[in-house]
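A.B. asks: for reference, the sequence and a predicted model appear below.
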Amino acid sequence: MAKARAPTSSAGRVLAVMAVVLCMMLRSVEAATYIVGDATGWSNAVNGASFYSTWASSKTFQVDDVLVFNFISGKHDVSVVSKSDFTSCNTSSAITFHTTPPVNFTLTTTGALYFTCTHDSHCSQGQKLSVMVGTASGPPGTSTPSNSGTDFVYASCRFMFTSMAIYFITMW
């Protein structure tokens, strides 16, 4: 006589599948990596002073994201500066200074960050970048877009756990 299959073995499989799905969903909210200037990179040969501000305006930066500054060594650099130094293009008092490309800068705090190139008049020609860094819930003073990765994970988790509850209720 064949033994009846124990409900715990199929329940265990369902739990394992759900755990794998949850892990895959969580990967969708990992930190992003941004190539500063996209294909143009970090250069002064761009479309004037608005190029990098336009580039940054289409992005949502969060803590743990990485900015990658690609440039030609000896012709450009990356300097993290204060807001006043950014505005005036004062390149003599950098907070941090990077000369070896590519520079991978991890965003570790919320708020505004300012970057410039200290070579010649590159900053005044528009080779400067300002970014606003928010948390997973969005930059300070703004709301998170409804299609954010975090909302997706929460909705997916609700769906997954509801499905598991229905499965277990129907098994017993």
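C.D. replies: That came through fine. In this text, all values refer to a predicted model and were calculated from it rather than measured experimentally. Residues are numbered from 1 along each chain as shown.
A.B. asks: from here on, just use CA atoms for contacts and neighbour counts.
C.D. replies: OK.
A.B. asks: pretty sure Phe51 sits against Gln125.
C.D. replies: No: with contact defined as C-alpha atoms under 8 Å, Phe51 does not reach Gln125; the gap is 10.3 Å.
A.B. asks: okay, pairing it with this:
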Amino acid sequence: MSRSAPLLQVASAVLLLLVSSCAATDHIVGANKGWNPGLNYTLWANNHTFYVADLISFRYQKTQYNVFEVNQTGYDNCTTEGATGNWSSGKDFILLDKAKRYYFICANGGCFSGMKVSVLVHPLPPPPKSSMTDHTSAAAPPPIRILGVIFGALLSACFGMD
């Protein structure tokens, strides 16, 4: 094992932590109106762009409502048959961990009053090209150059730095 391997492992772990914290967005369903009957959640979802690693949050009265992740049939018919997840805390944070269409409903009858939302999750866009590669010394060992490129791209993506 080379001397730079432990440094590369630590830097990779730090990078993963930083990327997840700066790139992820928490989308609160219904914004300040929360997860309640009579709201147009299709309009709400169409005004947001969802990416892998984002969160979708549901805020509601836990004694009245809940959240189920269902397939398109469950969404269309307001049923929980084949549900892949359910939450009932009143403050549910759900990780959108795959690029796909997600379907959520309220199974306590609220679905029939509009409490259902479908969101399309996109893959993460590639990081912007960083100018850090231009400033990296050619004499630096390869792992150090790689870390410079990675951290440069991270700074640029998170903070708009070049």
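C.D. replies: Great, that's in hand. Small disclaimer: the values here were computed from a predicted structure and weren't measured.
A.B. asks: now the closest residue to Leu39 of the second structure other than its chain neighbours: how far from Asn71 of the second structure?
C.D. replies: Leaving aside its chain neighbours, Leu39 of the second structure sits nearest to Gly114 (6.4 Å; criterion: C-alpha to C-alpha, 6 or more residues apart in numbering). Here Gly114 of the second structure is placed at a distance of 17 Å from Asn71 of the second structure (C-alpha to C-alpha, to the nearest Å).
A.B. asks: same question, Phe58 of the second structure
C.D. replies: When distance is defined by C-alpha to C-alpha, Phe58 of the second structure is 18 Å away from Asn71 of the second structure.
A.B. asks: could you do Gly30 of the second structure as well?
C.D. replies: According to C-alpha to C-alpha, Gly30 of the second structure and Asn71 of the second structure sit 21 Å apart.
A.B. asks: likewise Phe112 of the second structure?
C.D. replies: Per C-alpha to C-alpha, Phe112 of the second structure is found 16 Å from Asn71 of the second structure.
A.B. asks: can you check Ala45 of the second structure too?
C.D. replies: Ala45 of the second structure is 17 Å from Asn71 of the second structure, where distance means C-alpha to C-alpha.
A.B. asks: which of the two has more neighbours?
C.D. replies: Asn71 (20 against 17; other C-alpha atoms under 10 Å).
A.B. asks: which residue in the first structure lines up with the more buried one?
C.D. replies: Using TM-score structural alignment as the criterion, Asn71 of the second structure maps onto Ser82 of the first structure.
A.B. asks: that match touches Ser92, doesn't it?
C.D. replies: No: using C-alpha under 8 Å, Ser82 of the first structure is not in contact with Ser92, being 11.2 Å away.
A.B. asks: and the strands in the second structure?
C.D. replies: Assigned by DSSP state E, the second structure shows strands spanning 26-28, 50-51, 54-59, 67-70, 85-87, 91-96, 101-105, 116-122.
A.B. asks: mind listing the helices in the first structure by residue range?
C.D. replies: Taking DSSP state H as the criterion, the first structure carries its helices at 7-27, 51-57, 83-88, 149-171.
A.B. asks: out of these, nearest to Val103 of the first structure?
C.D. replies: Closest to Val103 of the first structure of the helices of the first structure, according to C-alpha to C-alpha: helix 51-57, at 16.4 Å.
A.B. asks: now do the buried residues in the closest one.
C.D. replies: For helix 51-57 of the first structure, burial by neighbour count (16 or more other C-alpha atoms under 10 Å) applies to Phe51, Tyr52, Ser53, Ala56.
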